[in-house]
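Chemist: need the 3D shape of this:
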Amino acid sequence: ASPVSSIGTVYEKDQTTQSDEECGDEELERKIFKQMRLDQPTAYEEQANKDPLLHPPNPTVYPQAFALFTQNVQNNLRRMVQELEENELFEQTLLRGPERAIDEIEVQPSASDIDVLMRNMMVVPSTSNTADGPWNNKG
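Modeler: Next up, the predicted model:
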């Protein structure tokens, strides 16, 4: 291995404080944990620790609050069901593959007459007259 100076790399001076150099590994670890707040639960962990049971207000004492509570529960359930349905549809599409999903979406032609189909696909005004010829069996 070549010395650092021979490849042009320059490092800054070590920024470790005197107090950090003097403390032991365990003490330094505790200090860093405290600074970074690694010993405290995250917002996600705190949310996970909340009581999952709902405590509705007494319907006889607080009828409006109870009605609002039940409406919120129903709205949340509907939203969750919709999310589950969307996820299920997405997973089914992934399992079947994109080609099969596209095949199912294909629209069947509304007419069996090839002249009508071709006329619908072309951007030609409908009032235009077509000349007689072998292409329309009139020539």
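
Chemist: CA only for contacts and neighbour counts going forward, please
Modeler: Will do.

Chemist: any idea which helix or strand comes after the helix or strand encompassing residue 34?
Modeler: Secondary structure from DSSP states H and E places residue 34 in helix 25-36. For helix 25-36, the succeeding helix or strand toward the C-terminus, using DSSP H and E, is helix 43-48.

Chemist: buried residues of that following helix, list them for me.
Modeler: Burial within helix 43-48, assessed by neighbour count using 16 or more other Cα atoms under 10 Å, is assigned to no residue.

Chemist: C-terminal to that helix, what's the next element?
Modeler: Later in the chain than helix 43-48, the nearest helix or strand by DSSP H and E is helix 63-96.

Chemist: now that following helix: buried residues?
Modeler: For helix 63-96, burial by neighbour count (16+ other Cα under 10 Å) applies to 66, 69.

Chemist: next, count neighbours for residue 26.
Modeler: The number of residues packed around residue 26, counting by other Cα atoms under 10 Å, is 9.

Chemist: oh, that last question was meant for residue 20, not what I typed.
Modeler: 13.

Chemist: let's see this one next to it:
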Amino acid sequence: MAPVLAVLLVAACAPQHSAPTQTSSTNPTVTYKYRGDEELMQANEKANAYCAQYHSTAQTYRIDTESDGSKTAVFQCAAMPTNMASARVYNPNYPYNYSTDQDLLGVTQSADLYCANSGGQRAVTTISTDVNGTKTITFRCVPR
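Modeler: Next comes the predicted model:
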């Protein structure tokens, strides 16, 4: 009985991740409520799927902090860029440090554009936080 109780206690203490919740959508915007970096990344992917039906891509319009501690990200559907001239240069061989949700979305959207222009798509995304609190994200492009 004790081993089963120990497993249940460990499971109860594990961080619980949920999916971001879409709170509204009217072309050309879609809004998601989220908590944490993982849910923000999921919200970005869902926003891209939403915008794809309009042959556009999701761009961050604004991020608000709600009274309950959650955050709301508003994405605007915009014409898909056709070249890298309008985007920050992204190199998938290097990790990127970020400190804000806006930074995280910016480098993610830049990675998506880089991979698309290279004939691939963004795949494995790894988010980590080191002991001093620095957050790092790495990406990898894979062929379509």
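
Chemist: next, the TM-score between them, please.
Modeler: Comparison of the two superposed chains (TM-score structural alignment, normalised by the length of structure 1) gives a TM-score of 0.24, and 52 aligned residues with a Cα RMSD of 4.3 Å.

Chemist: thinking again about what came up before, can you list the helices and strands that the helix holding residue 34 of structure 1 packs against?
Modeler: Contacts of helix 25-36 of structure 1 with other secondary structure elements, assessed using 3 or more Cα pairs under 8 Å, 6 or more residues apart in numbering; DSSP states H and E, are absent: no helix or strand is involved.

Chemist: what are the ranges of the strands in structure 2?
Modeler: If you assign secondary structure with DSSP state E, the strands in structure 2 sit at 21-26, 29-34, 56-65, 71-79, 96-98, 120-122, 126-129, 135-138, 141-143.

Chemist: wait, residue 74 of structure 2 sits on residue 26?
Modeler: No - because the distance of 11.0 Å does not satisfy Cα atoms under 8 Å, residue 74 of structure 2 is recorded as not touching residue 26.

Chemist: higher neighbour count, these two?
Modeler: More crowded of residue 74 of structure 2 and residue 26, by other Cα under 10 Å: residue 74, with 25 against 9.

Chemist: pull the number of nearby residues for the spatially closest residue to that one that is not a sequence neighbour.
Modeler: Nearest residue to residue 74 of structure 2, sequence neighbours excluded (Cα to Cα, 6 or more residues apart in numbering): residue 31, at 4.4 Å. Residue 31 of structure 2: 25 surrounding residues under other Cα under 10 Å.

Chemist: and residue 31 of structure 2, what does it touch?
Modeler: Neighbour list for residue 31 of structure 2: 22, 23, 24, 25, 47, 72, 73, 74, 75 [criterion: Cα atoms under 8 Å, 6 or more residues apart in numbering].

Chemist: could you redo the last one with a cut-off of 7 Å?
Modeler: Under the criterion of Cα atoms under 7 Å, 6 or more residues apart in numbering, the contact partners of residue 31 of structure 2 comprise 22, 23, 24, 25, 72, 73, 74, 75.

Chemist: kindly report the same for residue 30 of structure 1.
Modeler: Taking Cα under 7 Å, 6+ apart as the test, residue 30 of structure 1 contacts no residue whatsoever.
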